[in-house]
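Chemist: here are the coordinates; sequence isn't available:
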């Protein structure tokens, strides 16, 4: 008989965590150290030559961060993981080994506003570009991929609207084109969705959100599926061709399924320096220990609040995929079988000014530019997180001027509904 694989609830507590060999400490210690002592000169040389795995300098590797990386790789079903300083850092680091001047990424037009800005403007400074496409139009996605495309990028559950992407269909298109699919799984978390099981090559997270769950630290992670053949063609020389900085070492030939993981540490973290600090990793590890419990409550609360909003005559529509009225409802059981998370938007019939008044009238909801907190959060995306976008881009992203975004927390759902009710009365008077 084969040994039973532990369940998610067990792995979110135990994966990557072992009693400290020096002290017996049961919780993963915070290794607040910049550098680590080598056993001898040969040990140091082996580490720097990537011939041995170990700790050199905390910009590259740190025991606390390593525990978090192992936990995230395990929960997402990946071969390895690389933690970094934020979700935005994770996106750049995911693209860094794949891209080069003149190359492009095909991206969903339903993305977090900061990601749209990063892909529309910032990556151009590297000579990269992005093509934004409606990822519900599979023909358009396929047509957008050309000889210079090096990745396809989407969110499993899109921020802010909560739209669910058909990952299986997008992965099939990416596979036919021979390019990796990168999925931002921040809103879903690995408890609700495991994109690698739907064909994703890389999974990125802003760990700042649901994974940590308490709004205390920022962090990002890239999980490497280990399943992509980086040597199938000459599109990815950083992974398939000799690396001059390591005496001609070929990452894919040398490290196989862990090629991307080792490259992202040995080159990405080494040269970009987007390092996650040990204390932030510790907070995130503690947050993940209760992930499944929190996500179940997030989802049940979101269903109750969304149902109430949909019945309210002051509301034009609600985008929550967990509602039968949603065009994405049929994807929930297939892509996110345990729930549609707790991020969604709703539109006010009274328009932009009413949205602003609503924001200023809530008491229990917090008006902050974040999501995935234990506390319920509210924001008017068009004037904040998506402010840099044109109105057409805002509408395409699900952040139109008459739309408010909610991140439903862990409070009593009836209290959240009461707060929205009194705020709506003031906003729509």
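Modeler: Right, received. Where do you want to start? Computed from a prediction, not measured in an experiment: that's the story for all the values here. Numbers count the residues shown, from 1 in each chain.
Chemist: going forward, measure contacts between C-alpha atoms and count neighbours the same way
Modeler: Noted.
Chemist: so residue 280 sits against residue 217, correct?
Modeler: Yes: contact criterion Cα atoms under 8 Å: residue 280 and residue 217 qualify, at 5.7 Å.
Chemist: show me what contacts residue 15?
Modeler: Applying Cα atoms under 8 Å, 6 or more residues apart in numbering to residue 15 gives the contacts 67, 70, 71, 74.
Chemist: distance check, it against residue 386.
Modeler: Noted for residue 15: a distance of 36 Å to residue 386, by Cα to Cα, to the nearest Å.
Chemist: what does residue 276 give?
Modeler: According to Cα to Cα, residue 276 stands 26 Å off from residue 386.
Chemist: how about the helices in the stretch 301-429 of the chain?
Modeler: Along the stretch 301-429 of the chain, counting by DSSP state H, counting those that start in this stretch, helices occupy 329-335, 352-361, 391-397, 413-427.
Chemist: could you check how far residue 266 is from residue 203?
Modeler: When residue 266 is compared with residue 203 (using Cα to Cα), they lie 19 Å apart.
Chemist: same thing with residue 238?
Modeler: Distance check for residue 238 against residue 203: by Cα to Cα, it reads 19 Å.
Chemist: which one of the two is surrounded by more residues?
Modeler: Taking other Cα atoms under 10 Å, residue 238 and residue 203 do not tie; residue 203 has more neighbours (31 against 22).
Chemist: coming back round to it: got a winner among the contacts of residue 15 for most neighbours?
Modeler: residue 71 (23 neighbours).
Chemist: comparison target below:
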């Protein structure tokens, strides 16, 4: 085929996968195999020395998972990708080659509650730390960076509030500081936002959400832009310095733009073992084939529902960036020109108790701790996903006690509005 760049709708179907060379199967098979036979002793040695690319053991590489990795790199515009067992695993995988005891990251306050806990509490066990800042306050971002900072982390469309981050501004700060910018693109998906085009170094996903789209598997992915110079300073020795486990091999010197991806597989998956199973990879490949079709419908429905809620007297506020009244609407036009996604929150008059009654009263919406499904979902974040946070942290994250989060699906929008109407009537009676 020519070198002509393919469109997104083509890449989501064909990117990273070809007919199975052994059987001619058009759909990528599920290679449910733990290990792979070597041609001979020299072949085995070459694989273990990273002198040849191939399959050794499915904790490291698997043909079905590799097809998914290639497709993720294609639709995000990256140089390579590594898939793992969950979105939380992907975040640790992204940080693993960058961090060390005493090192820190600068991270947005507007994040999924589980990420706030992971970054404020769990990573301390590795000797890492996180400094939380409002990423709309660029001076605060700059002021939080010190000699031990190793990355800046944010979400493109923040969960739960649907706030859109100024990725270009953060990328400029990261570049000036010689740091990678890591962007969680779960809520936007690469159809709505391609963070690498806005200067991101690494992109992480919970593939559990929109990418698979049907609530059947958990999975995560890290996509590397291939553009960061890991050898420009001594901050990233895992990628620039000799690796003892591979006879002094220097990943960046040896693999160039693919250094991060090779390290994440050869060291990250080898030692952390957060492997994606091939059946989950297969389901995710199937989901990605219809991503653009679904996201267009998610966005169309979200606009209709958000506009209805904004005009309802039982509702205090709606956070959706797709509304012209949103302070993030102009940012949508540059960061997410195809739409603001299907995720947002709204504040119910009556506060915490009204929110609890609302989620207990819906009939079509599903009350679950997930997002990005074809089905419309609802949750009261303050009592569930963000329950472990203080009220101050909840409000900073966009998950205040009086707020309900919606993940708008691809059903008929009028049916979704009717369900919210009857639930609001009961919640605010």
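Modeler: Right, received. Where do you want to start? Just so we're clear, the structure is a prediction, and the values are computed from it rather than from any experiment.
Chemist: now the second structure: which of the contacts of residue 15 of the first structure match?
Modeler: Using both residues aligned by TM-score structural alignment, their matches' Cα atoms under 8 Å, the second structure keeps these contacts from the contacts of residue 15 of the first structure: 70, 71, 74.
Chemist: what's the neighbour count on residue 371 of the second structure?
Modeler: Residues within reach of residue 371 of the second structure, counting by other Cα under 10 Å, total 28.
Chemist: that one contacts residue 209, correct?
Modeler: Yes: contact criterion Cα under 8 Å: residue 371 of the second structure and residue 209 qualify, at 5.7 Å.
Chemist: is it correct that residue 150 of the second structure is in contact with residue 102?
Modeler: No: using Cα under 8 Å, residue 150 of the second structure is not in contact with residue 102, being 10.4 Å away.
Chemist: so the two - more neighbours on which side?
Modeler: Shown here are residue 150 of the second structure and residue 102; by other Cα under 10 Å, residue 150 has more neighbours (24 against 12).
Chemist: got the buried residues for the strand or helix carrying the more buried one?
Modeler: Assigning secondary structure by DSSP states H and E places residue 150 of the second structure in strand 149-155. Going by neighbour count (16 or more other Cα atoms under 10 Å), the buried part of strand 149-155 of the second structure is 149, 150, 151, 152, 153, 154, 155.
Chemist: can you pull the contacts of the last one?
Modeler: Translated: residue 155 of the second structure. By Cα under 8 Å, 6+ apart, residue 155 of the second structure lies in contact with 108, 110, 111, 165, 183, 184, 185, 186.
Chemist: and the helices in the stretch 101-250 of the second structure, which stretches?
Modeler: If DSSP H, counting those that start in this stretch is used as the criterion, the helices of the stretch 101-250 of the second structure fall at 113-120, 138-144, 167-177, 189-192, 237-240.
Chemist: now distance to residue 422 of the second structure too, for these, in JSON lines please.
Modeler: What follows is the helices of the stretch 101-250 of the second structure, written out as JSON lines (distance: least, Cα to Cα, whole Å):
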{"stretch": "helix 113-120", "distance to residue 422 of the second structure": "29"}
{"stretch": "helix 138-144", "distance to residue 422 of the second structure": "42"}
{"stretch": "helix 167-177", "distance to residue 422 of the second structure": "39"}
{"stretch": "helix 189-192", "distance to residue 422 of the second structure": "31"}
{"stretch": "helix 237-240", "distance to residue 422 of the second structure": "56"}
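Chemist: looking at the ones you listed, which is buried most?
Modeler: helix 189-192 (a mean of 24; mean count of other Cα atoms under 10 Å).
Chemist: what's that one packed up against?
Modeler: Other helices and strands packing on helix 189-192 of the second structure, by 3 or more Cα pairs under 8 Å, 6 or more residues apart in numbering; DSSP states H and E, are helix 63-76, helix 291-310.
Chemist: how close does the longest one sit to the first structure?
Modeler: It refers to helix 291-310 of the second structure. With the two structures superposed, helix 291-310 of the second structure lies on average 0.1 Å from its match in the first structure, counting by mean Cα distance after the TM-score superposition for the first structure.
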